[in-house]
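Peer 1: this one's structure only:
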C-alpha cells in the first residue's frame, strides 16, 4: 500500500501558496553549489533542515524524521541535536504519521513558519537594495564595478522593479 506523502501546501495569510517557495529553492540550490565548491566548510545542518522542511511544506509534502536527517547532510546524531534545539525553540514539532504508526513527521509551528518568512523577507530587502545600488552604477555610466562587469553582462539592474515590488509591495 502506497503511503500518502502529501499534506496541505503552506498558504499565506491570504490563502495563496507560500510566496517564498521559489526563493527557498534558489537558496537550497545555491547552498548545494557552495558545498560542492567549498566542501564541509559551508556545513550548516540546521539551516539545511529548515530550508528543506520549508520547501517540502510549500509543496504539500510530509517530512519524516528520516527526510530531516538526510536534508541535514550530517550524521544522524547531529541532525537529532539540531531538531531537538528547533523543538525547544518552538520552531518545529513532531507528530505521528496517521497512515504509518512507525513513522514520525516534522512540521513547522506557526511561529517557525513566521520566522522563516521573516528571514526570506529580509533577504529580499537585501537583494532589492543590491539591485538599487547596481542600477545607480549602471545609470551613472559604465564602470569597472558596474552591474555588467559584476554579473557577466547580465542586466542585473533590470531585476530592480521585480525585487522592489517583492520587498515593499510597490514599485519604486
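Peer 2: Arrived safely, thanks for sending. This one's a predicted model, so the numbers in the text were calculated from it and none came from an experiment.

Peer 1: C-alpha only now, for contacts and for neighbours.
Peer 2: Will do.

Peer 1: burial check on residue 53, number of neighbours?
Peer 2: Residue 53: 23 surrounding residues under other Cα atoms under 10 Å.

Peer 1: ok, for it, nearest residue in space, not its chain neighbours?
Peer 2: Take residue 53 and drop its neighbours on the chain: the residue closest to it by Cα to Cα, 6 or more residues apart in numbering is residue 63, 6.7 Å away.

Peer 1: buried sites along stretch 118-132?
Peer 2: 120, 121, 124, 125, 127, 128, 129, 130, 131, 132 (16 or more other Cα atoms under 10 Å).

Peer 1: sorry, back to before: list the residues that contact the residue nearest to residue 53.
Peer 2: 53, 56, 57, 105, 106, 107 (Cα atoms under 8 Å, 6 or more residues apart in numbering).

Peer 1: of the residues you listed, which belong to strands?
Peer 2: 105, 106, 107 (DSSP state E).

Peer 1: need the residue in the chain that's farthest from the chain's center.
Peer 2: Largest separation from the mean C-alpha position in the chain: residue 141, at 34.9 Å (Cα atoms, centre = their mean).

Peer 1: any idea how far residue 147 is from it?
Peer 2: Here residue 141 is placed at a distance of 10 Å from residue 147 (Cα to Cα, to the nearest Å).

Peer 1: tell me the helix or strand right after the longest helix along the chain.
Peer 2: Criterion DSSP state H: the longest helix present in the chain is helix 110-139. Using DSSP states H and E, the next helix or strand after helix 110-139 towards the C-terminus is helix 147-150.

Peer 1: packing partners of that next one?
Peer 2: The contact analysis (3 or more Cα pairs under 8 Å, 6 or more residues apart in numbering; DSSP states H and E) places helix 147-150 against helix 110-139.

Peer 1: and here is the other one:
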C-alpha cells in the first residue's frame, strides 16, 4: 500500500474515532468490575526503586515505539491488545472469531467492535468466512498488519536493550 494511502487511512481512522466520541460514545478506560487499587507494601529487597524506575522508563519507551508504526489511537489499549492477540494466534496457526478477539481486548464489546472496525479500515486485519459455518466469521492480521506488529515489537525490544545498556554503563561508571 502506498504511503499516501496509509496516511489518508490513518487520518480517516482518527476522524471516525473522533466522530464516534462526539456522538456520545465513550471509551471506557477502566473495567467496570475492577476493584480499587489498594496500597501494597513492597520490599525493596525484592524490587528496588532503581528497578521500578527502569521498568517505568521501558514502558514509556515501548509506548513511544508503538506510535512509530501505528497511529496513536491504535497503539495503546484495546487496539494494541487485539493486534497482539491476532499475532499470537497467527503464529499458533489458530483461527480467531470476532467474538474471541473482542474478548481479548478486555473492553465492552461495542468498544472492541468500534476499534476492530478501525483496524479493518486501516487494512491491518481482514475478515474470513468460516467454510464450515456461514454464520461465523474469523479475523486475522493482513500482511500489512503483521508487518506493523513485527516492526513495533522489534523497535520495543531495541529501546529496551538501549535502556539496559545505558543503565549498565551508568552502574559501571559509579563503581
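Peer 2: Cool, the structure landed. Bear in mind that the values here come from a model prediction, so they are computed numbers and not experimental data.

Peer 1: please state their TM-score.
Peer 2: After superposition, the two chains reach a TM-score of 0.55 (TM-score structural alignment, normalised by the length of structure 1), with 104 aligned residues with a Cα RMSD of 2.1 Å.

Peer 1: now the helices: where do they sit in structure 1?
Peer 2: Going by DSSP H, structure 1 shows helices at 21-38, 45-58, 65-72, 76-88, 110-139, 147-150, 160-168.

Peer 1: ranking those helices by burial, who's on top?
Peer 2: Comparing these by mean neighbour count (mean count of other Cα atoms under 10 Å), helix 45-58 comes out on top with a mean of 22.

Peer 1: over in structure 2, see which of the contacts of residue 63 of structure 1 survive.
Peer 2: Shared with structure 2 under both residues aligned by TM-score structural alignment, their matches' Cα atoms under 8 Å, the contacts from the contacts of residue 63 of structure 1 are 53, 56, 105, 106, 107.

Peer 1: nearest residue to the fourth one in space, please, no chain neighbours.
Peer 2: Once flanking residues are discounted, residue 106 of structure 1 sits nearest to residue 94: 4.5 Å by Cα to Cα, 6+ apart.

Peer 1: please pull up the equivalent of the one you found in structure 2.
Peer 2: When structure 2 is aligned by TM-score structural alignment, the residue opposite residue 94 of structure 1 is residue 127.

Peer 1: and for residue 71 of structure 1?
Peer 2: By TM-score structural alignment, residue 71 of structure 1 lines up with residue 104.

Peer 1: now do its match against residue 21 of structure 2, distance only.
Peer 2: From residue 104 of structure 2 to residue 21 of structure 2 the distance is 22 Å (Cα to Cα).

Peer 1: give me the number of residues near the counterpart of residue 106 of structure 1 in structure 2?
Peer 2: Aligned against structure 2 by TM-score structural alignment, residue 106 of structure 1 finds its counterpart in residue 139. Other residues within reach of residue 139 of structure 2 by the criterion other Cα under 10 Å amount to 21.

Peer 1: just the endpoints, please. Distance across stretch 54-72 of structure 1?
Peer 2: Using Cα to Cα, first and last residues of stretch 54-72 of structure 1 are 13 Å apart.

Peer 1: which residue in structure 2 aligns with the residue farthest from the centre of structure 1?
Peer 2: Match for residue 141 of structure 1 (TM-score structural alignment): residue 174.

Peer 1: show me what contacts the residue nearest in space to the middle of structure 1?
Peer 2: Nearest residue to the geometric centre of structure 1 (Cα atoms, centre = their mean): residue 24, 2.7 Å. If a contact means Cα under 8 Å, 6+ apart, then residue 24 of structure 1 has 51, 54, 55, 120 as its contacts.

Peer 1: next up, the contacts around residue 80 of structure 1.
Peer 2: residue 69.

Peer 1: aligned to it, what sits in structure 2?
Peer 2: Superposed on structure 2 with TM-score structural alignment, residue 80 of structure 1 falls opposite residue 113.

Peer 1: ok so, going back, contacting residues around the residue nearest to residue 106 of structure 1?
Peer 2: 104, 105, 106, 107.

Peer 1: rewinding a little: would you check which pair of the contacts of residue 24 of structure 1 lies furthest apart?
Peer 2: Pairwise distances across those peak at 12.3 Å for 55 and 120 (criterion: Cα to Cα).

Peer 1: from residue 36 of structure 1, how far out is the counterpart of residue 85 of structure 2 in structure 1?
Peer 2: Counting by TM-score structural alignment, residue 85 of structure 2 corresponds to residue 52 in structure 1. To residue 36 of structure 1, residue 52 of structure 1 is 18 Å away according to Cα to Cα.

Peer 1: just the closest of the kept ones among the contacts of residue 63 of structure 1 to residue 45 of structure 1, please.
Peer 2: Top of the list for closeness to residue 45 of structure 1, among these and by Cα to Cα, is residue 53 at 12.2 Å.

Peer 1: good, we can wrap up now.
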